[in-house]
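Peer 1: Structural data only, the sequence is not supplied:
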């Protein structure tokens, strides 16, 4: 069964590899990396996962791992547990295989409260040992 939430994504093609963040909630995907944004849809049924993902450049920088920036990726894989794994291809670059691993990002509900700051006037500095 696939959990809804935020995932760290690692992906590769024969042209290289990259990382990003994706949010999977209610059958929708949104996310991105330093250069591309991702939007799309997904379905998880049992331990099978399918997705249709579109990419779009939002910042100048390194080239896409497919060549073109704007792509439509068809993905399928396994969501038996962690990590979620999938493979697929882009319609715009059908001969370029794509693999991805998604790691669920745990949220910690018990975030420690920050320690109170002391004013600099109340801090006692040690006396120098040289004179």
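Peer 2: Looks like it came in fine. These figures come from a predicted structure and were not determined experimentally.
Peer 1: CA only for contacts and neighbour counts going forward, please
Peer 2: Will do.
Peer 1: I'd guessed residue 43 sits against residue 50; true?
Peer 2: Yes. With contact taken as Cα atoms under 8 Å, residue 43 and residue 50 are classed as touching, separated by 5.4 Å.
Peer 1: Residue 74 versus the residue nearest the centre of the chain, what's the distance?
Peer 2: Using Cα atoms, centre = their mean, the residue of the chain that lies closest to the mean C-alpha position is residue 21, 1.8 Å off. Plainly put, residue 21 is 18 Å away from residue 74 if you go by Cα to Cα, to the nearest Å.
Peer 1: ok, and here's another one to check against it:
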């Protein structure tokens, strides 16, 4: 059986060598929408059977400089591949703007 990203609200925990962050993201019908205290997460995903492919762009919505961007710039586009890990989905990928920096995220389903 292949991996499927169920529609619903997910907690997202993510990190790079530069730091960590958390937020929420809602998956529905191939779209991803979410954010945290400083950034909106906007993207889409496709279930490929053995993995989930996603593309997510960040956009700053809070001008407070205390909230530092994880990649050092406010707007990035991530290309990610997700794999099933029991009750969670592990994603790994890179930002198009900084291809040498690995990005990892774990999505944990919270609600429908």
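Peer 2: That came in fine, so what should we check first? Please read all numbers here as calculations on a predicted model, not as lab measurements.
Peer 1: I'd like the distance between the residue nearest to the centre of structure 1 and residue 85 of structure 1.
Peer 2: In terms of Cα to Cα, residue 21 of structure 1 sits 15 Å off from residue 85 of structure 1.
Peer 1: ok so, going back, and for the residue nearest to the centre of structure 1, nearest residue in space, chain neighbours not counted?
Peer 2: residue 8 (4.7 Å; Cα to Cα, 6 or more residues apart in numbering).
Peer 1: Which position in structure 2 pairs with that neighbour?
Peer 2: Aligned counterpart of residue 8 of structure 1 in structure 2: residue 11 (TM-score structural alignment).
Peer 1: Let me see the contact set for that match.
Peer 2: The contact partners of residue 11 of structure 2, by Cα atoms under 8 Å, 6 or more residues apart in numbering, come to 22-25, 107-110.
Peer 1: So it, which state does it fall into?
Peer 2: Here residue 11 of structure 2 takes the strand state, with states given by DSSP: H, G, I helix; E, B strand; the rest coil.
Peer 1: Residue 80 of structure 2 touches residue 51, doesn't it?
Peer 2: No. Here residue 80 of structure 2 does not reach residue 51: they are 10.0 Å apart, not a contact under Cα under 8 Å.
Peer 1: what do we get in structure 2 for residue 101 of structure 1?
Peer 2: By TM-score structural alignment, residue 101 of structure 1 lines up with residue 106.
Peer 1: what comes up buried for whatever helix or strand its match lives in?
Peer 2: Using DSSP states H and E, residue 106 of structure 2 sits in strand 98-111. Buried residues in strand 98-111 of structure 2, counted by 16 or more other Cα atoms under 10 Å: 103-109.
Peer 1: Now that strand on structure 1. Mean distance?
Peer 2: For strand 98-111 of structure 2, the mean deviation from structure 1 after alignment is 0.8 Å (mean Cα distance after the TM-score superposition for structure 1).
Peer 1: That strand - contacts with which helices or strands?
Peer 2: The helices and strands touching strand 98-111 of structure 2, judged by 3 or more Cα pairs under 8 Å, 6 or more residues apart in numbering; DSSP states H and E, are strand 8-16, strand 88-95.
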